Each structure stands twice: as C-alpha cells, then as structure tokens.
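*Asks:* sequence first, then the predicted structure:
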Amino acid sequence: MSGILDRFVKAGAFKERGLRIPADLSMLKDARDWAAGAAADFGLAEEDRFQVRLATSEAVTNAILHGSAADGGAVELQAREEGGALVFEVRDAGAAAVPDGPVERLIEGGRGLELVALVMDDVQLERHGDGSVLRYAKRRAA
C-alpha cells in the first residue's frame, strides 16, 4: 500500500484509547511511547509525532509534579479523534495553580505549558473539583 493510502486507512481506523499511570516520573517514557503510538495510528507525520511526544512529556511531568504527587496518585491520559484532530487529555488529581482558559494567557514561571502551546494546535487547561485536565490537539498536515 502506498504511504498516502496507508496513512488514510490508518487515520480512518483510529480508536479512542486511554492510559492510567502512577504519578511517578519513571513512567514518562511509557506515557510518551503511548502518545507516539496514538499519533502514528492517527496518521500524523513524523515531525508531528515528535511534537506529540514532547507535549505529552511536558503535560505528564506537570501533572506528576503539581497534580498527583499524593500517595497513590495517578495520571490518566486519553486520546481520541475530534473534527479531524487528534485530541489528548491529561488528567490529574491536583488543583491547578492557574485559572481555566487558553494556555497562552496562563503562563507564569515554568515553561512546560508554554512548550505544549508552541508545538500543539490547541491547548486548554481546566480545573475540576477532583483535579485538572490539560487538553491539547494536533491536526493532520494538509
């Protein structure tokens, strides 16, 4: 099958998936590999897959360090297709230190969220009573 047709077939067959990991920095590689696999199955180009790995590494690191560090804490990841984009959610049990909204408006101090915003097409941070959700998306190249 040609590369273009193979990408189209893979993209049409994308299945929503999730991953739950302990809130431990030793789990970053597992999270990155999982996200890269989702990006490949979605049909993203190699450069976009690298950006997804980078964004996921930053998002999960942030969730571990600032959200789920309590004993027995976990980080939950979800990937699904929405409107032609691959959408990831990273959920933790901590309270976000910043208000909801577009990430560009939220950045103070660390550079993790800024990096996610630079490499992804859309980024939102939301707080909930039981934690925070960082949502980021990557569209297929035209």
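*Replies:* Arrived safely, thanks for sending. Residues are numbered from 1 along each chain as shown.

*Asks:* okay, CA-based contacts and neighbour counts for the rest of this
*Replies:* Fine.

*Asks:* in this structure residue 57 contacts residue 32, no?
*Replies:* Yes: contact status for residue 57 versus residue 32: in contact at 5.9 Å, counting by CA atoms under 8 Å.

*Asks:* ok, the two, which is more surrounded?
*Replies:* Taking neighbours as other CA atoms under 10 Å, residue 57 and residue 32 compare with residue 57 leading, 23 against 20.

*Asks:* quick check: buried residues in the regular element (helix or strand) spanning the more buried one?
*Replies:* Using DSSP states H and E, residue 57 sits in helix 46-66. Within helix 46-66, the residues that count as buried by 16 or more other CA atoms under 10 Å are 48-64, 66.

*Asks:* and if you look at stretch 122-141?
*Replies:* Buried-residue list, stretch 122-141, by 16+ other CA under 10 Å: 122-127, 131-139.

*Asks:* try it against this one:
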Amino acid sequence: MTQKIYAIHENAEWSEPLFKALEALGVPYEDWFIDQGSIDLSEAPPEGIFYNRMSASSHTRSHRYAPEFTSAVLAWLEEHDRVVLNGSHALDLEINKARQYSALQKAGIRTPKTIVTTGKDQLIESAKQMETPVHYET
C-alpha cells in the first residue's frame, strides 16, 4: 500500500504540477496549504510522508508568517518521527541566507563577500566596506 503524501506549501501555482503528477501515478496525497492555521501539539500527526515545499518568498504572496508556522509544523512532525522530506534543517537554510552561505562554504563552494546586518546605519556602514559598489536607498 502506498503511503499518503502530505504536501506542505503556500503556493498553489508551484504545487499544481506536483499534484497532477501524483494523480497520474495514483499516489494518494493531501494538500497542506499553510498560509495560516493551528496545530494541537498534544495530538499525533497522521501517518504518511510529508514533503515540505515552503518558500522564503511567501511574504510576496501575502503569507508573511507561513515559514514560521511551517517551522512549528515540521518540529511537530519530526518529534513524532514522521518521514519529512526537506525538514526543519532545509527550511532553516531556505529562510536564512547567512546559513545558506555557511553551508555552501563548508561544502567548499565559494560565496560572495557577505556582511549580515540590521538597522539602517549599520546597513550603510556595511555597504561602505564592500569591494564592489552596493546600491541602497535611504
């Protein structure tokens, strides 16, 4: 018996081809469109395979807190030893450019000079430290 696949995402357009392929293969699936919601952490999640497709660009589709909520969902699934493809570590890399660069460098892949900063004044000072021109607006 084929296990049900739960597709965790917030972008219907990007998920449409996946759902069509699963239907063509006769694979049972459930669409977990996560733009908002709630989970009861005292309940066990369903059995199945969970495929995380959450995007760091969710805010551009008015789903500002989808990655944060997905982080809680993934922690819940992982706590219950569910099979999760693209689990919490993948989501962490997806939403954190500094962690992406660290992982790439650890794997021997060069990355551009990067300064992590927050705040307008710090951003301007960091931009001045860059070797190539950086465009910013004040």
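*Replies:* The structure has been received and is ready for your questions. Because the structure is a prediction, the values reported are computed rather than measured.

*Asks:* TM-score for the pair, please.
*Replies:* Laid over one another, the chains give 0.27 as their TM-score (TM-score structural alignment, normalised by the length of structure 2), with 64 aligned residues with a CA RMSD of 5.1 Å.

*Asks:* the very next helix or strand once past the helix holding residue 57 of structure 1 packs against which elements?
*Replies:* Using DSSP H and E, the helix or strand that directly follows helix 46-66 of structure 1 along the chain is strand 74-82. Applying 3 or more CA pairs under 8 Å, 6 or more residues apart in numbering; DSSP states H and E, one finds that strand 74-82 of structure 1 makes contact with strand 17-22, helix 46-66, strand 85-92.

*Asks:* quick one, which of these is nearest to residue 11 of structure 1?
*Replies:* strand 85-92 (9.8 Å; CA to CA).

*Asks:* wait, doesn't residue 11 of structure 1 sit right on residue 5?
*Replies:* No: using CA under 8 Å, residue 11 of structure 1 is not in contact with residue 5, being 9.7 Å away.

*Asks:* which of the buried residues of stretch 122-141 of structure 1 sits closest to residue 76 of structure 1?
*Replies:* The nearest one, if we look at the buried residues of stretch 122-141 of structure 1 relative to residue 76 of structure 1 and count by CA to CA, is residue 133, at 9.3 Å.

*Asks:* got a list of what the closest one touches?
*Replies:* For residue 133 of structure 1, the contact set (CA atoms under 8 Å, 6 or more residues apart in numbering) comprises 89, 90, 91, 92, 125, 126, 127.

*Asks:* what strand or helix carries the last one?
*Replies:* When you say that, I think you mean residue 127 of structure 1. strand 122-128.

*Asks:* strand 85-92 and that strand, what's the angle between them?
*Replies:* If you take axes from the mean of the first three to the mean of the last three CA atoms, to 10 degrees, strand 122-128 of structure 1 sits at 30 degrees to strand 85-92.

*Asks:* next helix or strand past strand 122-128 of structure 1?
*Replies:* Note on strand 122-128 of structure 1: by DSSP H and E, the next helix or strand toward the C-terminus is strand 131-139.

*Asks:* residue 50 of structure 1 and residue 37 touch, don't they?
*Replies:* No: Residue 50 of structure 1 is not in contact with residue 37 according to CA under 8 Å; the separation is 10.8 Å.

*Asks:* intersection of neighbour lists for those two?
*Replies:* Shared contacts of residue 50 of structure 1 and residue 37 (CA under 8 Å, 6+ apart): none.

*Asks:* and the gap between residue 132 of structure 1 and residue 117 of structure 1?
*Replies:* Going from residue 132 of structure 1 to residue 117 of structure 1 by CA to CA, to the nearest Å gives 17 Å.

*Asks:* and if you look at residue 28 of structure 1?
*Replies:* To residue 117 of structure 1, residue 28 of structure 1 is 19 Å away according to CA to CA.

*Asks:* would a markdown table of the helices and strands packed on strand 74-82 of structure 1 with distance to residue 76 of structure 1 be doable?
*Replies:* Shown next, in a markdown table, are those (distance: least, CA to CA, whole Å):
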| stretch | distance to residue 76 of structure 1 |
| --- | --- |
| strand 17-22 | 4 |
| helix 46-66 | 9 |
| strand 85-92 | 5 |
